[in-house]
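**Student:** Provided below for reference: sequence and predicted model.
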Amino acid sequence: MSATHEVLNQAPPLTAFTTADDPALLEALRRDGAGWGEEQVRDLGALAGSEEVQEWSRQAEEQPPRLRTHDRHGHRIDEVEFHPAWHRLMTVAVEHGLHAAPWAEERSGAHLVRAAAFYVWSQAEPGHGCPVSMTYAAVPALRAQPELAAVYEPLLTSRTYDYGLRPPLGKAGLIAGMSMTEKQGGSDVRANTTQAVPAGDGSYLITGHKWFTSAPMSDVFLVLAQVPGGTSGAEAGGGLTCFLMPRVLPDGTRNRMHLQRLKDKLGNRSNASSEIEYDGAVAWPVGELGRGVRTIVEMVNMTRLDCVLGTAAGMRAGLRQALHHTTHRRAFGAELADQPLMRNVLADLAVESEAATVLAMRLAAATDRAQAGDEQEAALRRLGLAVGKYWVCKRGSVHAAEALECLGGNGYVEESGMPRIYREAPLLSIWEGSGNVAALDVLRALVKEPAGLDAVLAEADAAAGADARLDAATARVRAALSGLVDPQRAQLGARRLAEEMALVLQGSLLVRHSHPAVADAFCASRLGGDWGNAFGTLPTGTDLGPILERARPKDLV
């Protein structure tokens, strides 16, 4: 009998690697004063690449959460059940402080270390990054109401993952969710119709329907609702207001927030997203009445940082898979990774990945400095987050598609892990404002906070004279800003402007901090125009060797 099923010319399983084997990431830690966190990041990266955690990731993805609205006696319970693998992933994330540790630490570089740890760990399984990210983002928003922050912040920053339906103040640690979007408004939260009426004891009763509530299994939520206007006192400040809503009330009864259904999503399958009906649910105001958008914007900025980080992490994960497969796969008499056209594709993917990583890490470093009172860094962060959210997250989908294609038909099979990376990428471009919302936010920031433009241009000018193509691109950005005088023209050009600003920021960072071959390839293709419309079209003569050597994890060498 002939051996028809002998396995030949297939890549071995990609396990027992480390997601922290990433020069751009580690260099950013050392460069911006956060080298003290490198050991933690390395330990977490090794855990993320372990066979055990890869199995947790598979289980959490293949066995998604289930909604149980009622118990067997007909009582509403509104509970979401998860596979144990989800809770294991969450436990690691919380114990390593990815959810909120920087807010409880005074150490310089805490946000950058947390960003690097989030980057390496989310490569294992991105879905659970949603509640982790929202908890991180909830803390600064909650500080708009100091008396609530004093009670809840120690629990939100606790490194104990304590899941289950119990009164939040009796738990050892809390996870936060977000409930803003309504079906009639989407990103236009000012169109929300959910109502909040005073209960007479300082709390409010919330009634309405939320179309997309992230992580409904969380302990507390930041919710937007309309407060009726009045003629005097606090009620005079009616309008859209931010509220803190617990899932379980202090007396142990369940708050009147009813889960209608879980969303059947394209990706992010391990995480629960839901529609929620509020029927007189109890909540407490956060910040000024009628200033809900202003209160929530800090939460949005923090989650946007994690959108950029998550996209960069997805790019790195896809690149790793492509490098691994092509290193072990032969075609037409040679390893795929050694064939000229494939080398160009891999190098191009590596350049895009590193450009995303350096920008994400720079924005995290700006967060540290902004928290320390540096106004220029705060301005850079504000505009840079909108710019990075627009461009990096939009590039995630095309990067995932090309990385998947490097595996051919193998990449289209679920077992490869590539479909999960591919499905996850569009989420990060949509969450916290899709492309148009992010691009319009760039325009808004330029008009309302001109210091942000000065900070971005100063960052670009830090590399002035080092590369003529970068200098020319920076000049184009300055010229494009003249179009902001006409609002309609400005809106039509908003995407182009956001893209060019992102590319200039990435180019400046790579020219100053990366390997010269990476910077040259980026400037020649992304800024110099010597590039096609697909990956794998880096200019002839590009020095691909150093790019691939820098990108290739050590276990593949």
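**Tutor:** Cool, got the structure.
**Student:** from here on, contacts and neighbour counts on C-alpha atoms
**Tutor:** OK.
**Student:** packing partners for the top helix by length along the chain?
**Tutor:** Criterion DSSP state H: the longest helix present in the chain is helix 292-328. Contacts defined by 3 or more Cα pairs under 8 Å, 6 or more residues apart in numbering; DSSP states H and E place helix 292-328 against helix 110-122, helix 129-142, strand 239-246, strand 334-335, helix 340-371, helix 375-406, helix 418-430.
**Student:** Redo the ones you listed as JSON lines? Include mean neighbour count.
**Tutor:** Putting those into JSON lines (neighbours: other Cα atoms under 10 Å) gives the following:
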{"stretch": "helix 110-122", "mean neighbour count": "27"}
{"stretch": "helix 129-142", "mean neighbour count": "25"}
{"stretch": "strand 239-246", "mean neighbour count": "26"}
{"stretch": "strand 334-335", "mean neighbour count": "13"}
{"stretch": "helix 340-371", "mean neighbour count": "24"}
{"stretch": "helix 375-406", "mean neighbour count": "25"}
{"stretch": "helix 418-430", "mean neighbour count": "23"}
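**Student:** another structure for you, compare them:
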Amino acid sequence: MPPSTHTVTNQAPPLVDYDVFSADPALAEGVARHVAPERAEEVRAELSALGRTAGSAQAQEWGRQANANPPVLRTHDRFGHRIDEVDFHPAWHRLMEQAVGAGLADPWSRPDGQLRRSAAFHVWTQVEAGHGCPVSMTHAAVPALRREPELAAVWEPLLTSHTYDWGLDRPAGAKRGALAGMGMTEKQGGSDVRANTTRATPLAEEGTYTLLGHKWFCSAPMSDVFLVLAQASSGEGEGGLTCFLVPRVLEDGTRNAFRIQRLKDKLGNRSNASAEVEFDGTTWARRVGEEGRGVATIIEMVAATRLDCVTGSAALMRQAVAQATHHAAHRSAFGRPLIEQPLMRNVLADMALESEAATTLALRLAAAHDSAADGGEGAEAERAFLRLALPTAKYWVTKRCVPLAGEALECLGGNGYVEESPMPGLLRESPLNSLWEGSGNVQALDVLRALQRSPESLNAFLTETGRAHGADHRLDAAVKDVLTQLSDLDGIESRARRLVERMALVLQGSLLVRYAPPAVADAFCASRLGGDWGAAFGTLPSGPDLTAIVERALPAV
């Protein structure tokens, strides 16, 4: 006989079988706002289809399995040959097939490409974030390769392919699709890539070199090709830090010398492989860009991956809020549903504001990328805007992900703390984007460099925020505060974080005042800009309509 006490009641059903895209008004409305009207229905249908797949039980199980079965390094085959391969669980490959097939590595082939891709990245990252790393770098490698048309002719069709063609058994010419990775960081330098010691020695063929050195963090070492930085010697003196393309398989089908020393045992991002790699002096490489111009060559790749850091963090926050509001709508305590209790409603609304502000900002940056790339009227202004807005957003949005994920987990109580819940995985993943492509100090200093070297970027930033001038007195006062901080350059570096935080909040506030429902904009400005906000989530002032904010964030299943 079954145990008489084992009756399950008052438990929330799993958040499954729903449309991740359509259930997120901030995302759906943002896409509709920025996409060309004649393509709006096509894009909505495309993202909704991906959203239904992302919300399916099957996709969620793939995400669980990929993290429960992390990649395994195989340095040698059974005969003793060096192969340096990484084995992945089949669920990883299913996730990659869906991501590549949905065009997450290809913003280049269609109008509104970056907006469409970023929205899809936002949707699909909510299934599982780790496999987003190779997808992100693959898409970001294309602008750097375009500096060498001969290389781009070979690799761009493969990197932008919608076919996931796994394996290091063939050279590039025999594949239908390829993945790209990146190797910049070294043990002794970290973010200071100019301290790199990897050496590049020229070969007889123009533009070809051999590499000798190491990379402390090599992302996605199972990829087909890598962009790496090394110190080049032209034979007539020091060439300086230079960008190189390193294929895993050479044109004749032999394997390049790419020695994977070990896989990193990471806090989160466990489905994805990150490695330490060695170049043994015979590693073949092709120069990308000019000698000594490595940072300038690879900077567009960094900018594209920084956008994905913002979008990825916004996606993690959205999934955390979706899980928390869904749980609170179905769980009762003290005689009524959690979602109806004033203090819990305040917590949920506060997190919902953070999530919507992050999503709205990420989509604005994606739209700016499209406008900057099309070369039309306003392209220069959008490029200037991105120069300042991108590191500002990267600094703030990625930092807000960690406390929000922790608060959302707390909303589920003990149910959120066990590994059967998605919440521990979200919490472990939440710090990653604040580290990748430059930590908080790197972003804050980059903002200062932009202010110093590109004054047009501040003009573009102020033009953007100025579009909401007069709509909210707290926003107007915050803009004045930013200008006051900028007028005092004494000790500006030590105050950089405070400045960048304020700039990010002003930018988010200006977007919400223009585009979000009044309840959302009012609560954001009152708390983030008006000063009526505590250190923890759940300290919103009593004035705004918190019920409307929570209902907007609650995923309709």
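**Tutor:** In hand now; what should we look at? In this text the structure is predicted, and so the values were computed from the model without any measurement.
**Student:** sorry, back to before: can you name the residues of structure 2 that the longest helix of structure 1 overlays?
**Tutor:** Helix 292-328 of structure 1 corresponds to residues 294-330 in structure 2, going by TM-score structural alignment.
**Student:** related to what we said a few turns ago, so how far does the longest helix of structure 1 sit from its counterpart in structure 2?
**Tutor:** When structure 2 is overlaid, helix 292-328 of structure 1 sits 0.4 Å from its aligned residues on average, using mean Cα distance after the TM-score superposition for structure 1.
**Student:** ok and that helix relative to helix 375-406, angle-wise?
**Tutor:** Relative orientation of helix 292-328 of structure 1 and helix 375-406, computed by axes from the mean of the first three to the mean of the last three Cα atoms, to 10 degrees: 40 degrees.
**Student:** Heading C-terminal from helix 292-328 of structure 1, find the next helix or strand.
**Tutor:** Where DSSP states H and E defines the elements, the next helix or strand beyond helix 292-328 of structure 1 is strand 330-331.
**Student:** can you count the residues close to Asp555 of structure 1?
**Tutor:** For Asp555 of structure 1, the count of nearby residues is 11 (other Cα atoms under 10 Å).
**Student:** What ranges does the stretch 51-200 of structure 1 have for its helices?
**Tutor:** 51-62, 84-95, 110-122, 129-142, 146-156 (DSSP state H, counting those that start in this stretch).
**Student:** For the fourth one, give me the average deviation versus structure 2.
**Tutor:** So the one you mean is helix 129-142 of structure 1. With mean Cα distance after the TM-score superposition for structure 1, helix 129-142 of structure 1 averages 0.5 Å from its match.
**Student:** Next: stretch 421-429 of structure 1.
**Tutor:** Averaged out, stretch 421-429 of structure 1 is 0.5 Å away (mean Cα distance after the TM-score superposition for structure 1).
**Student:** Quick check: closest non-adjacent residue to the aligned partner of Arg254 of structure 1 in structure 2.
**Tutor:** The alignment partner of Arg254 of structure 1 in structure 2, by TM-score structural alignment, is Arg255. Nearest-residue entry for Arg255 of structure 2: Val249, 4.5 Å, with adjacent residues in sequence omitted and distances by Cα to Cα, 6 or more residues apart in numbering.
**Student:** And Asn272 of structure 2, by the same measure?
**Tutor:** Asn272 of structure 2's closest residue in space is Gly130 (Cα to Cα, 6+ apart), at 5.0 Å.
**Student:** does Gly452 of structure 1 really touch Val442, like I thought?
**Tutor:** No. Using Cα atoms under 8 Å, Gly452 of structure 1 is not in contact with Val442; the gap is 9.8 Å.
**Student:** the more surrounded of these two?
**Tutor:** Val442 (27 against 24).
**Student:** Which residue of structure 2 is paired with that one in the alignment?
**Tutor:** Using TM-score structural alignment, Val442 of structure 1 pairs with Val447 in structure 2.
**Student:** Roughly how far does that match sit from Val295 of structure 2?
**Tutor:** According to Cα to Cα, to the nearest Å, Val447 of structure 2 stands 17 Å off from Val295 of structure 2.
**Student:** same deal with Ala23 of structure 2?
**Tutor:** Counting by Cα to Cα - Ala23 of structure 2 and Val295 of structure 2 are separated by 41 Å.
**Student:** More neighbours: these two, which one.
**Tutor:** Set Ala23 of structure 2 next to Val295 and count neighbours by other Cα under 10 Å: Ala23 wins out with 20 against 17.
**Student:** ok, the more buried one touching Pro555?
**Tutor:** Yes. If you go by Cα under 8 Å, Ala23 of structure 2 and Pro555 touch, sitting 5.0 Å apart.
**Student:** ok now do Asp252 of structure 2, which residues does it touch?
**Tutor:** Pro171 (Cα atoms under 8 Å, 6 or more residues apart in numbering).
**Student:** rewinding a little: how about the longest helix of structure 1: buried residues?
**Tutor:** Neighbour counts using 16 or more other Cα atoms under 10 Å place 292-296, 298-327 of helix 292-328 of structure 1 among the buried residues.
**Student:** Compute the inter-axis angle for it and helix 129-142.
**Tutor:** Per the same axes, to 10 degrees, the angle that helix 292-328 of structure 1 makes with helix 129-142 is 150 degrees.
**Student:** so how far is helix 292-328 of structure 1 from its chain's centroid?
**Tutor:** Computed by Cα atoms, centre = their mean, to the nearest Å, the chain-centroid distance of helix 292-328 of structure 1 equals 4 Å.
**Student:** and if you look at stretch 22-33 of structure 1?
**Tutor:** 19 Å.
**Student:** any residues touching that stretch, and which ones?
**Tutor:** Residues contacting stretch 22-33 of structure 1 (Cα under 8 Å, 6+ apart): 20, 35, 37-38, 108-109, 112-113, 116, 354, 357-358, 361-362, 365, 514, 550-551, 553.
**Student:** Many thanks, I have nothing further to ask.
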